[in-house]
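1. Have a look at this fold, sequence not included:
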């Protein structure tokens, strides 16, 4: 590849595709793109050594044919790679640019399953980060994932997206369980192949936080920050275990970084507002609250995150009011509300209990 950094999307995308192909060869253990990229540019001889080791007779013996999931059109493929490049950044602007590239890919090749999966992932991410109303984003994600699976029923990316849609939007706990079960083998493989994955590490941190293992969650998030200090999602979630431990200065520091990296996204601002309120800095928390209410005049502002700030202020009535609005909006984040530590103080509140019953969580 040329030294021109504008080609990075192609180099990184090609790396990911090669890793996916080579990982199918028995006897080889391959780490994935996000782990490999940590060593980008550190040893130019490695590529030559690997190429020499993978002789054609080995590849010929174990080569697999990727039918509809791939494309033979170079333009569609490049559009897919550009889409994944922007999808990995997880900001509103970048996710919308990712959608443009994935749509360009399927316009060129209408049978490109992986591009449809990319579309589903992008809309699901917009909904999960509540950068787009769930009632707008998830149906688009669902349409794309159904198309991807019609072309390739075994595509892991699409199976995972299907599980997320059923869990976070349809609140179909049984359907989600079945879809995730089908994807679980691939996810476990991804964890093994990609020990330095930011998405996987932050996901592990999320589970540890929800299970109230705050010290372990902090260590997981700290590891993710060391891998990439500019990955916004890590910082915004890093604040949560600090808040639960009463480490307000540390939490606010992480959340201020998240606000800056996200360009003052609603989610990051709301988390900062919650942290400021919990730290007793109510005037600053109310300033953010008013800022978000003003923003709601011109764009979608999720009710869930307004509730989160009121939760920090311990305003029971307004928390319940805004959570009910979030229920009507089918907020992705309500699916964790029965185990979310920040709501523990409400667990015996009749109105909160009623809302949890309306979610019809499995016993």
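-> That came through, no problem. Just so you know, these numbers come straight off a predicted model, no measurement behind them. Residues are numbered from 1 along each chain as shown.
2. hey, let's count contacts and neighbours off CA atoms from now on
-> OK.
3. what about the helices in the stretch 201-350 of the chain?
-> 214-227, 232-244, 248-261, 266-278, 282-295, 303-312, 316-329, 350-359 (DSSP state H, counting those that start in this stretch).
4. How about residues contacting the first one?
-> When you say that, I think you mean helix 214-227. 38, 196, 198, 201-202, 204-206, 208-209, 231, 234-235, 237-238, 241-242, 244-245 (Cα atoms under 8 Å, 6 or more residues apart in numbering).
5. Buried ones among the residues you listed?
-> Neighbour counting by 16 or more other Cα atoms under 10 Å classes 196, 198, 201-202, 205-206, 208-209, 231, 234-235, 237-238, 241-242, 244 among the contacts of helix 214-227 as buried.
6. alright, now check it against this:
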């Protein structure tokens, strides 16, 4: 076996083996982990044939995968690397046998090969201890019927920790894929976190037992653990103590009075809190049935405690989402307006209340008022993803494309697992003529989509959104494949249909696009102000059939 380099340089590129990162002119290039491992294997053996079987063994050592996965990695690498001197590809195909890296390589001696690739997968760079994933609590209750409570406690802890400066908290959508005895090292490697918070809940009558532990992902060392045996109405005190202990352990030192204040959330009684947590569990699913069920649960919460601001904020988000995606009814608009104002009045220190207010105001095209609400949410919690993301969407819908690009970029920084914000930032950057930055954002978004699909291959949102940006990255066939998969998974989902229509626009398939839009806009589903600024609709904008559909939207 050869003695490979710690890093390799070829043209404008530098491949760092230990970091498992490819740089172009000192700027990281967004690539999936498996694509980097493929490049590592080829560069380590530059100038000689590496068979397909050898590459599959190195990159996927313990897994059987189809050869198509390797071909996709090679295709991605060729698009990123471009051509070498004389227009020659840096990665050469040897028909029916394998591949050869043929570019000139500057090396620094060291180790790479199979063992370095394996190390890179697991522990190339020790993850930051201040980066944490919070897993759903395990349900140890007698009836095993407290799933909503276990997820709710974890989500509340995630929301609290995001407010502490110096911590990076993995998003709910990423960390909730791991539960039920997940291997801590695998979670750390997959999510890029140095610590893991896990625990269990046993709820019986009015008694509550919560056990928690904080574990370093690279060593398995337990930094902190605790068991709470309390009455159910002590749940808020338990959450506050857990959040403060975790934050202090990860960042070091005690929290400031301001930070302790930020960790506190409005409190309510056990029954109202149960309905609130059940409503929160359904809210992210974004189907009409789930949103309507979520609304009913939030309504029960505010009926039990009319002064509980978080439940009013949740109810406002439900009605804002129903209005935006499912028919734009006057009733949903009025309810979003009323409940968001109620939430803000009851909980002026709750950033979520101002986000809900901003979303409601944007529905009436009161963009300046909505901006002030989002800005207040950001002032309260500068690390709140929803504030940046919905502010960016509102800015785009209001025609402020440059501001939307900036805000989508901030959302992408705050939540490093999210693929939507860098993809949408890429669109905004393209629209204002910043093509190079748009391409970088697009590739970062695609890399995040691929990581999301590694966790959940049936993520229709990732497939449908990712398909459009694969087209911009020069991968039309793969884009169509992803779009078809998303439609197979959720053929009636408005977001899936809209993204499918936009991809057909990019491909110049006007009739297919109109046919798909009829299934969405024909039912009055769609966000008209966004459509008015989205260039994906330019293909059909002058078509009378599209204009008739647009008239059905508000």
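-> Looks like it arrived, so ask away. The structure displayed is predicted, hence computed values, not measured ones.
7. sorry, back to before: turn the helices of the stretch 201-350 of the first structure into TSV, including distance to residue 133 of the first structure.
-> Listed next are those as TSV, based on distance: least, Cα to Cα, whole Å:
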stretch	distance to residue 133 of the first structure
helix 214-227	27
helix 232-244	19
helix 248-261	20
helix 266-278	12
helix 282-295	14
helix 303-312	10
helix 316-329	7
helix 350-359	19
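8. To residue 174 of the first structure, which of those helices lies closest?
-> Of all the helices of the stretch 201-350 of the first structure, it is helix 350-359 that lies closest to residue 174 of the first structure, at 13.4 Å by Cα to Cα.
9. residues in the second structure aligned with that closest one?
-> Across the second structure, nothing matches helix 350-359 of the first structure (TM-score structural alignment).
10. now stretch 106-125 of the first structure
-> The aligned range for stretch 106-125 of the first structure is 302-321, by TM-score structural alignment.
11. wait, residue 132 of the second structure sits on residue 195?
-> Yes. If you go by Cα atoms under 8 Å, residue 132 of the second structure and residue 195 touch, sitting 4.8 Å apart.
12. sorry, back to before: relative to residue 104 of the first structure, which of the helices of the stretch 201-350 of the first structure is closest?
-> Per Cα to Cα, nearest to residue 104 of the first structure of the helices of the stretch 201-350 of the first structure: helix 232-244, 26.9 Å.
13. Next, the angle from the closest one to helix 214-227.
-> 150 degrees (axes from the mean of the first three to the mean of the last three Cα atoms, to 10 degrees).
14. and helix 232-244 of the first structure, what does it pack onto?
-> If contacts are counted by 3 or more Cα pairs under 8 Å, 6 or more residues apart in numbering; DSSP states H and E, helix 232-244 of the first structure sits against helix 198-210, helix 214-227, helix 248-261, helix 266-278.
15. Now do that helix: distance to the chain's middle.
-> Its chain's C-alpha centre and that of helix 232-244 of the first structure lie 14 Å apart, by Cα atoms, centre = their mean, to the nearest Å.
16. ok, the equivalent of residue 248 of the first structure over in the second structure - contacts?
-> Aligned against the second structure by TM-score structural alignment, residue 248 of the first structure finds its counterpart in residue 476. Residues near residue 476 of the second structure by Cα under 8 Å, 6+ apart: 470, 507.
17. rerun at 10 Å
-> Listed by Cα atoms under 10 Å, 6 or more residues apart in numbering, the contact set of residue 476 of the second structure reads 467, 468, 469, 470, 482, 503, 506, 507.
18. Please type out the ChimeraX selection for whichever of those turn out to be buried.
-> Selection command for ChimeraX covering only the buried members of those, criterion 16+ other Cα under 10 Å:
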select :467,468,469,470,482,503,506
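19. ok, the contacts of residue 476 of the second structure vs residue 114 of the second structure, which is closest?
-> Closest to residue 114 of the second structure, out of all of the contacts of residue 476 of the second structure and judged by Cα to Cα, is residue 470, at 30.1 Å.
20. joint contacts of residue 132 and residue 195 of the second structure?
-> 169, 188, 214, 215, 216, 217, 250.
21. any idea which of the residues you listed is the one closest to residue 182 of the second structure?
-> Using Cα to Cα, those come closest to residue 182 of the second structure at residue 188, 10.4 Å.
22. what's the counterpart of that closest one in the first structure?
-> Using TM-score structural alignment, residue 188 of the second structure sits opposite a gap in the first structure.
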